[in-house]
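J.: any chance you could fold what I've pasted below:
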Amino acid sequence: MWGDAGRQRAVLKFFLFTQGSGLLMLLAILGLVIVNAQRTNVITFDYFALSQTALIAPVAPVLMLGFFIAFAVKLPMVPFHAWLPDTYASSPAAVSILLSGVLAKTGGYGLIRFVVMLFPGAAAHIAPLAMTMGVVGILYCAWLAVAQDDIKRLIAYSSISHLGFILLGVFSGTRIGMEGAIAQMVAHGLSTGALFIIAGLLEDRLGTRDMSKMGGLWPAMPRFSALAMFFAAASLGLPGLGNFIGEFLVLLGTWRVSHVMTFFAAAGLVLSSVYSLTMMLRVFYGPKKTDAVAPLGAASVPHIAVLGVAALLLLALGLYPQPVLNLSVPASPHVVSIAQEQAQ
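T.: Model prediction:
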């Protein structure tokens, strides 16, 4: 009911991708339950009971693929990403924030909890492919983001690019890579959600998302522009902010597995600097191209407050990430098994 003119096509694509992949996961869950019932004569959906069967089941690779594809679509991983740009761009700002801040993180969580931890051996065999697709997503979507005029599409493609680091960290088979993936999930939710708030407010004020029709907005909205610069800096991985912690740890973990993948993933950070700073230049600097912008008033205090809280959280994560990194400790023993499989 809400969104721009392309919302019906976007929601149909979103429905087909997410429900189709969800069906695969449902079949994988039922298959795992049936295999466990044949082994133990007990029908149960208990995660810890099924995890014992998942380790020794001969069909574990097939069952693992059902979970992997489902969460790879939700992350999303290239080439399962086609639903995301249209959905993010056609949705109202609030829905774009929800999708980027919450839904995409279920993909990362699912890959950790139901692929790597549930099927460590089978996950080790697809780790090189998953990491390769993560690098492809980082570079390919960063390049597409550079070419965008629509600010929401730029943020959408940049989001897929940054999510590639999560895929790298999860399947790197290292503890530090897993810690980086979890830190990146938190930082990405904050920074990308904040950027969609900024894009939504600009669209509301200007009536357009086309950056070629913007420009020179800093004098009209200095506080808002300063916060936009902060989140653009976070998106490009400025040291001292949360995104840098996640991406740096992922690169350290990936370096232990593949120097080549680390090099190309790091090259994606160069492109992230290009599209982040280009967005700031086209929207907030240069000659003024519209008179539709009024100075921020009382109506925008909630926007400033939410953006300020997100900025403080990103700064706290960048300066003291240990509380978030501690969340990855339960996953670490399972990650070791992947590293051992890869070494063999």
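J.: okay, CA-based contacts and neighbour counts for the rest of this
T.: OK.
J.: could you pull up the contacting residues of the closest residue to Gly164 other than its chain neighbours?
T.: Closest residue in space to Gly164, ignoring its immediate chain neighbours: Gly134 at 4.3 Å, by Cα to Cα, 6 or more residues apart in numbering. Shown in contact with Gly134 (Cα atoms under 8 Å, 6 or more residues apart in numbering): Met77, Val78, Leu163, Gly164, Phe165, Ile166, Leu167, Leu168.
J.: run the last query once more with 7 Å
T.: Contact analysis of Gly134 by Cα atoms under 7 Å, 6 or more residues apart in numbering lists Met77, Gly164, Phe165, Leu167, Leu168.
J.: any idea which helix or strand carries the last one?
T.: What it means is Leu168. helix 151-170 (DSSP states H and E).
J.: would you tell me which helix is longest in this protein?
T.: The single longest helix within the chain, with elements called by DSSP state H, is helix 7-40.
J.: so how far is that one off the chain centroid?
T.: Distance, stretch centre to chain centre, for helix 7-40: 21 Å (Cα atoms, centre = their mean, to the nearest Å).
J.: list the buried residues for that helix?
T.: Across helix 7-40, burial judged by 16 or more other Cα atoms under 10 Å covers 7, 10-11, 13-14, 17, 21-22, 24-25, 28-29, 31-36.
J.: what about the closest residue to Asp150 other than its chain neighbours, how many neighbours?
T.: The shortest distance from Asp150 to any non-neighbouring residue, by Cα to Cα, 6+ apart, is to Asp210 (4.7 Å). Counted with other Cα atoms under 10 Å, residues neighbouring Asp210 total 17.
J.: one more to line up against the first:
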Amino acid sequence: MTSLPLLTLMMVVPVLGAVVVAALPTGSVRLARPVALGASLVTLVLAVLAWVAFDAGSGRMFQLTETHSWIPQFGVSYALGVDGIALALIVMAAILTPVCILAAWNDEVVDTPGRFKRYFALMLVLEAFMVGVFAATDVFLFYVFFEAMLIPVYFLIGLYGGPQRQYAAVKFLLFSLAGGLVMLVSVIAVYFAGPGGENGFLVEQLVGNVNGSTGALRWMFVGFFIAFAVKAPMWPVHTWLPDAATEARPATAVLLVGVLDKVGTYGMIRFCLQLFPEASQWATPVVLTLAVISVVYGALLAIGQTDMMRLIAFTSISHFGFIVLGIFAMTSVGGAGANLYMINHGFSTAALFLIAGFLVTRHGSKRIPDYGGWQRVTPVLAGTFLVAGLSSLALPGLSTFVSEFLVLQGTFMRYKVAAVIAALGIVLAALYILLMYQRVMTGPKPAFPEDAVPADLSHRERWVVAPIIAAFVVLGFYPKPVLDVLNPAVRTTMEIVGVTDPSPAAEASGSAK
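T.: Predicted coordinates for the structure are as follows:
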């Protein structure tokens, strides 16, 4: 344990970095990049310190806690803390933010110097809000961060995205605001259904103490779930994601899909399951149906895409279906797999978006039919793209395989039909990834003018890709350190919900922990 307010510092540092970047004089705007990178690296160091200070065997619901009265009349506190799930997601965000800043180093986003500075400042502000939303242990504070995240993302898409950026930004904002407003009703209702008082929104006080009629509690669950389903995103409230991810710059798409969207699945665990255990079990058949549809629907639409970025966005809809499936399988194996999947998906999707972005920068087109034979011109780029794709399709030895296997195993223990149908997503994933690679990278060498042959990955781009690929290779062969941090929180959630692993599979699930 440590007396340092690490979670607060992980928000303060990027915000201060954003202020410094925005305040840089016009004549020194190029300093924005190293200052932003430096702030994100300091945040990463703090995240590593938090990981080291965390004691997975302590038995406490939250660690690294900070609690201060904020608005006592409404029971609102500035309360932060992490369990294993929240900590793993914060560390992932802290790793991907400097990677994204380095990837966006030479992005041509500027008409004026001021816009260049704001681009990196917004990324740092978004990092601070992402840490806050995962660390908040006060329901109202969580809602504040949940809505605040929309602001930097809206501007990152709307100011710096592609030709349809304004449409995509507004669509993202409207979907998110609609879900957030529905959740706000449930947030207020939870306070009155809980013990109330000065700290009436604290999660630890609300768990097991949200009282009311069965119907009222189920409606509160629905309010939270709708907001999280939009954020996740799940079918049929997913339509904002392909537009947003396609029009956003690759670095923004990584933070949006790789990190920010995990708030949806994280929220399902933290609030839907832990605050409304009976309603969670009541809703499970419908949620599992939606999850299975998301898995298959997202994969089928990915196969038919001709836009590279849009294809990657649809793969994420399929992958989020797997995550939700594992969460609501209500088994320890499925829960561990779902939480590990959130981490692994963040890294594999980051690699796909960023490497595809490097490719688009060289050729100027997102259309898959405009490519072919690029492995003969840019072999390193092609090789990293293949490894990232193989991770996304869950090749054994790469990280996504472990989490996908655990999700399907855990689901099969209780819901065999759902697991069997969802397994179709594995076959479809092989189709959309390998077909994309074949169309983009294989074939005869493309003809380029002698003075316009595209360069292979630069040293900076290799530094961008290397840590991400290292992450899903290491987690593919040795996921135990992460699972050791995640499993106590998974067991706590199962105890709160009041479910146990089906016999005789309990012994098998124990071996996976």
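J.: what about the helices in the stretch 51-200 of the first structure?
T.: In the stretch 51-200 of the first structure, the helices defined using DSSP state H, counting those that start in this stretch lie at 60-74, 83-90, 93-98, 104-110, 120-146, 151-170, 175-206.
J.: ranking those by burial, who's on top?
T.: Across the helices of the stretch 51-200 of the first structure, averaging neighbours per residue (mean count of other Cα atoms under 10 Å) puts helix 151-170 on top, at a mean of 28.
J.: just tell me the aligned range of that one in the second structure.
T.: Under TM-score structural alignment, helix 151-170 of the first structure corresponds to residues 308-327 of the second structure.
J.: what about that stretch, how far off from the first structure?
T.: Aligned to the first structure and superposed, stretch 308-327 of the second structure gives a mean residue distance of 0.5 Å (mean Cα distance after the TM-score superposition for the first structure).
J.: Ala266 of the first structure maps to what in the second structure?
T.: By TM-score structural alignment, Ala266 of the first structure lines up with Ala423.
J.: cool, Tyr275 of the first structure as well?
T.: For Tyr275 of the first structure, the residue aligned by TM-score structural alignment is Tyr432.
J.: what's the closest non-adjacent residue to its match?
T.: Ile303 (4.7 Å).
J.: any idea how far Gly346 of the second structure is from the aligned partner of Ala183 of the first structure in the second structure?
T.: With TM-score structural alignment defining the correspondence, Ala183 of the first structure maps onto Leu340 in the second structure. Leu340 of the second structure sits 10 Å away from Gly346 of the second structure, going by Cα to Cα, to the nearest Å.
J.: ok, Leu202 of the second structure next?
T.: From Leu202 of the second structure to Gly346 of the second structure the distance is 28 Å (Cα to Cα).
J.: circling back to that earlier point, element containing the residue lying closest to the match of Ala266 of the first structure once chain neighbours are set aside?
T.: Excluding the flanking residues, the one nearest Ala423 of the second structure by Cα to Cα, 6+ apart is Leu408, at 7.2 Å. Per DSSP H and E: Leu408 of the second structure is located in helix 399-414.
J.: let me know the helix or strand that the residue lying closest to Leu393 of the second structure once chain neighbours are set aside is in.
T.: Excluding the flanking residues, the one nearest Leu393 of the second structure by Cα to Cα, 6+ apart is Ala429, at 5.1 Å. Using DSSP H and E, Ala429 of the second structure sits in helix 424-441.
J.: what span of the first structure lines up against the next helix or strand after that helix?
T.: Once the chain leaves helix 424-441 of the second structure, the next helix or strand it forms, by DSSP H and E, is helix 459-477. Under TM-score structural alignment, the alignment places helix 459-477 of the second structure onto residues 301-319 of the first structure.
J.: residues in the first structure aligned with stretch 387-397 of the second structure?
T.: Counting by TM-score structural alignment, stretch 387-397 of the second structure sits on residues 230-240 of the first structure.
J.: please consider this matter closed, and thank you.
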